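1. could you look at this predicted model? Sequence included:
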Amino acid sequence: MNTIRLSPTIDKLTAINLIVGMTLWLSWSVLVVQLHAVTVHLSYAQLYSLLAAAGSGACVFQFVFLWLGERSMHKRFIQVGSVLLLIPAIGLTWQLSVEEIAIEQLYVLAFLSGLGGAQFIALQPAAGARIEKSSLGWVLAVNAGIGGVGIVLAQTLLPLLSGINWLGDWAASPWLTHQTSGDIVGVLPPSTPLWLANTGWLLVVAVIATSLYSLGQRCARGAQAMPSPSGHPPSAEPVVTNTQPPMLGRILKNRHTWLMTLFYVMAFGSFIGFAMTLPLSLETFSANYTPSALTYAWIGPLLGVLARPFGGWLADQYGGAKVLVVCALVMAMACLSAAYMTAAALQSRVPEEWFLPYLLVFLVIFIAAGTASSAVFKTASVVLPLEQLPLALRWLTAVATAGAIYIPALWYINVSQAHGANTLVAFALFYVLCAALVSWVYLRRRSEFYNP
């Protein structure tokens, strides 16, 4: 067969719900930098731990959704999940409105915010109509870009709104920065007021507005036709071509599933992990001089999101394995360059001269990771049986989300070591190992699948 029929199409309303969820989840990448700017008692270890807690929540909820199967991908399920995001959003608003921050409560809120990131699994796989295998990489990449919009919104919009008292007399007392901070517009000097609770208020308003819009749409549809038992109107009922989908255990017996899992951890795991940690890692790199992490950090995830459709097209044209090898080697060289710059900056009297090269190297990593993510999906569509592909792609996404756990943990090690470049060297070795494994398994002429 040259076509595959996947799960229900991601419509506009579902896409909005997913974007709001991703924005809430990635808001922690901004909050940890702002908390570092306004408080003196939170260490880098605690801040990276908050990021790891948010990543842990997303990973745990993703596996719950994986266990629930197709139900977790239905529009009503996603909408209910979005309503539940009010819990961490309201909690965040309250916690950032009080004078004393309780780190234990922040850990709980960060974990619960992971529910927003877990909804990303509904995009894998994503398409309700028949997709030609020749264009599968492109189609899946475009759908995955929906979640990336939430990442960019979190890192551009939230820092900007934190500096505006848009609630007037209703706003809580602002926090004052004790060091240089910033937003997408530029650098904020010390003693600048920040209304951090604005982040929670914005997300509360977004969730409520989306929920009300969803309710209105459902009522409008209900006036025209009775919904089916699954919750979808008759015209939108998902097509199920295999009434007995393969069990996850059967998929995990396929060695190609484990190879694709490793490669997607390398690709998407790196993308989401670095998207979560880059603002804080730039802050640790540039804490003593002018460049602001929040002024530039959003560029990397944006380029990674834009690279996904391009990576899907490249994989469709030249083969996913070849694209994957090139991306892995590029990421390895970029990490080695970042390691060198980190070591050089630690010994330099003018470390600011290394900030721009360091940032540019990470932009390359994001582009390569986004491209590689699409290449993995293309390769998986060839080496895995088509009837297993939908569940397999959701498995890949759930496991690779662990990048939002181990990368914050490794960055903590990176900043606590005397030679902080060691972690970046370890990343480079991992990427080289993945490139070698792809070449050995999929780029030999006698391979079971050549350049899938």
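-> Nice, I can see it. Residues are numbered from 1 along each chain as shown.
2. contacts and neighbour counts: CA atoms only from here.
-> OK.
3. once you drop chain neighbours, what's closest to residue 77?
-> Nearest non-adjacent residue to residue 77, counting by C-alpha to C-alpha, 6 or more residues apart in numbering: residue 71, 6.9 Å away.
4. looks to me like that neighbour is in a helix.
-> Yes - using DSSP: H, G, I helix; E, B strand; the rest coil, the assignment for residue 71 is a helix.
5. let's bring in a second one:
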Amino acid sequence: MTVLTDPGRGRAAAAATPETKGGRWIDHWEPDDEGFWARTGRRVAARNLVFSILTEHLGFCVWLLWSIAVLNLNSVGMQLSVGQVLWLTTLPNLVGAAMRIPYTFAPARFGGRNWTIVSALLLVVPCGLFVYAIENPDIPYWALLVIAATTGLGGGNFASSMANITHFYPADRQGLPLGLNAAGGNLGTSVTQLAMPPLIVAFGLVAVGWVWMPFILLAAVCAYFFMNNLRQATSAYTLREMGAICRQPQTVVMSVLYIGTFGSFIGYSFSFGVLIKSQFPDIKGADFIWLGAFAGSLARPLGGWLADRFGGARVTAVDFLLMAAGIGAVAAAVRAGSWPLFLAAFLLVFVTTGIGNGSTYKMIPAIFKTKALERVDTADPAAVARAMATARRNAAAAIGITSSVGAFGGVLIQQSFRISLEETSGIGPALVGLTVFYGLCMLLTWAVYLRKVRVGDTRTSLAQAGV
């Protein structure tokens, strides 16, 4: 590839195509260069985004597999207590959250395309083990727990996918693609909840394991032929670097905010059917539980788009207010015994979780870009280029860490409803606690990103710098 020097900008500009070597490796990638992005960057990034979405979507489908299966275990002769059933749905959530840490750093170690192939093929393991468990209903409970835990591999896919796609897009245009990438994955939740019940009726519970295998193999083949590794994004992290990123104040703050958004989304997705059954026992919950995850997933790109347009911090702060209002409406519906109001209010909450998921993920690259540029001479193109590369790499790591903490937050949501139901026979106390938490998240967003502070002779905020 020929590299042309742009005297006006004082740095190298790419020719018509990215430089590739060794198959699907790209050696030159400069998405923040407008000329490069217009010529080839946008097209290559979009292609990688499409097949990243496919694998991540299947990851969520597999992750939620046992949340549907536990409702039908009696049909294959498995008699479990309520506590045992709850553990079969909680353990995948815990393992999925934990797997997001190593999955975050895997693309940097092995290459984004390479890891997408591996992470897709790994999904065959929980599907195959599920088939084995259903065909052997006398299997010990501890073995059943181990098999359910393997579906957490699907939860890890989100972190590696998001960390990889971050490198493909310009820092100021990541809201919508990250929102689309995440929404495609999140939709796997509602697809599982919608498609599995009729599949079970038609072919039996064992079909839940078999049905995903051909799609998983297709995703791996597509990743092999159509995705790319970015050479500049494959510098492996040391344990010291990982620890430093985890300890950065911005990583901590965004992790808390993501508990409020994604933790709520996944926690409500796992709990919605139980809440419907406990509060409105005459309603057939299976007809409605998929609506929440579906609405939240579709709203996620909207959150990214709004963040690109108005700023992630502003959208996130307003969104937390709407989340608190939505939970207040859910509480009112419970007190009134109104099923239509309950459903409408909860769907509003799901929509706000999706918007918040998109806006918070727009914030992370913008935060690290702003912080990196604060420490360099912006008149020095080489220094700016190095700072942007470091910011992009650290943002990718922070996204994975934040996604892991957020997924653990889903477990907290589940447990808050469990404790509330066991201690008070209602969900009122849990709803009050969630409303307070969303209010605190709004205040945290304002204090860190929207509140103006004095810098030299002016007052400014991180939001005004593009966060």
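-> Now that the structure is in, tell me what you want to look at. In this text the structure is predicted, and so the values were computed from the model without any measurement.
6. any idea what the TM-score comes out to?
-> For this chain pair, the superposition-based TM-score is 0.78 by TM-score structural alignment, normalised by the length of structure 1; 396 aligned residues with a C-alpha RMSD of 3.2 Å.
7. residue in structure 2 paired with the residue nearest to residue 77 of structure 1?
-> The equivalent of residue 71 of structure 1 in structure 2 is residue 109 (alignment by TM-score structural alignment).
8. would you agree that match is in contact with residue 231?
-> No - here residue 109 of structure 2 lies out of contact with residue 231, judged by C-alpha atoms under 8 Å, at a distance of 10.5 Å.
9. now check residue 57 of structure 1 against structure 2: what is it aligned to?
-> Taking TM-score structural alignment, the alignment pairs residue 57 of structure 1 with residue 95 from structure 2.
10. might you report the residue contacts of its match?
-> 149-150, 152-153, 155 (C-alpha atoms under 8 Å, 6 or more residues apart in numbering).
11. go on, residue 180 of structure 2?
-> Residue 180 of structure 2 neighbours (C-alpha under 8 Å, 6+ apart): 53, 300-301.
12. now structure 1: which of the residues you listed match?
-> Of the contacts of residue 180 of structure 2, the ones still in contact in structure 1 (both residues aligned by TM-score structural alignment, their matches' C-alpha atoms under 8 Å) are 300-301.
13. circling back to that earlier point, which of the contacts of residue 95 of structure 2 fall in helices?
-> Of the contacts of residue 95 of structure 2, the ones assigned to helices by DSSP state H are 149, 152-153, 155.
14. neighbour-wise, give me the winner out of those.
-> Within those, neighbour counts (other C-alpha atoms under 10 Å) peak at residue 155, which reaches 31 neighbours.
15. show me what contacts the nearest residue to it once chain neighbours are set aside?
-> Excluding the flanking residues, the one nearest residue 155 of structure 2 by C-alpha to C-alpha, 6+ apart is residue 96, at 4.2 Å. Going by C-alpha under 8 Å, 6+ apart, residue 96 of structure 2 touches 63, 151-156, 404, 407.
16. neighbours around residue 313 of structure 1, how many?
-> 24.
17. re earlier: and the residue nearest to residue 77 of structure 1, how far from residue 232 of structure 1?
-> Going from residue 71 of structure 1 to residue 232 of structure 1 by C-alpha to C-alpha, to the nearest Å gives 11 Å.
18. more neighbours, these two?
-> The neighbour count for residue 71 of structure 1 versus residue 232, taken as other C-alpha under 10 Å, is higher for residue 232 (18 against 15).
19. quick one: secondary structure of that one?
-> Going by three-state DSSP: residue 232 of structure 1 is coil.
20. report the contact partners of it.
-> So, once contact is read as C-alpha under 8 Å, 6+ apart, residue 232 of structure 1 ends up touching 75, 238.
21. roughly how far apart are it and residue 239 of structure 1?
-> Residue 232 of structure 1 sits 11 Å away from residue 239 of structure 1, taking C-alpha to C-alpha as the criterion.
22. go on, residue 49 of structure 1?
-> For residue 49 of structure 1 relative to residue 239 of structure 1 (C-alpha to C-alpha), the value is 42 Å.
23. what about these two, which has more around it?
-> In terms of neighbours (other C-alpha under 10 Å), residue 49 is the more surrounded of residue 49 of structure 1 and residue 239; the figures are 19 against 12.
24. wait, doesn't that one sit right on residue 407?
-> No - taking C-alpha under 8 Å as the definition, residue 49 of structure 1 is not a contact partner of residue 407, at 10.7 Å.
25. which residues do these two both contact?
-> Counting by C-alpha under 8 Å, 6+ apart, nothing touches both residue 49 of structure 1 and residue 407.
26. how about residue 300 of structure 1, what's its match in structure 2?
-> Per TM-score structural alignment, residue 300 of structure 1 is aligned with residue 292.
27. just residue 355 of structure 1 next, same as before
-> Counting by TM-score structural alignment, residue 355 of structure 1 corresponds to residue 339 in structure 2.
28. doesn't residue 159 make contact with residue 119 of structure 2?
-> No - shown here, residue 119 of structure 2 and residue 159 do not form a contact pair, counting by C-alpha under 8 Å, at 11.1 Å.
29. those two - which one has more neighbours?
-> The neighbour count for residue 119 of structure 2 versus residue 159, taken as other C-alpha under 10 Å, is higher for residue 159 (31 against 24).
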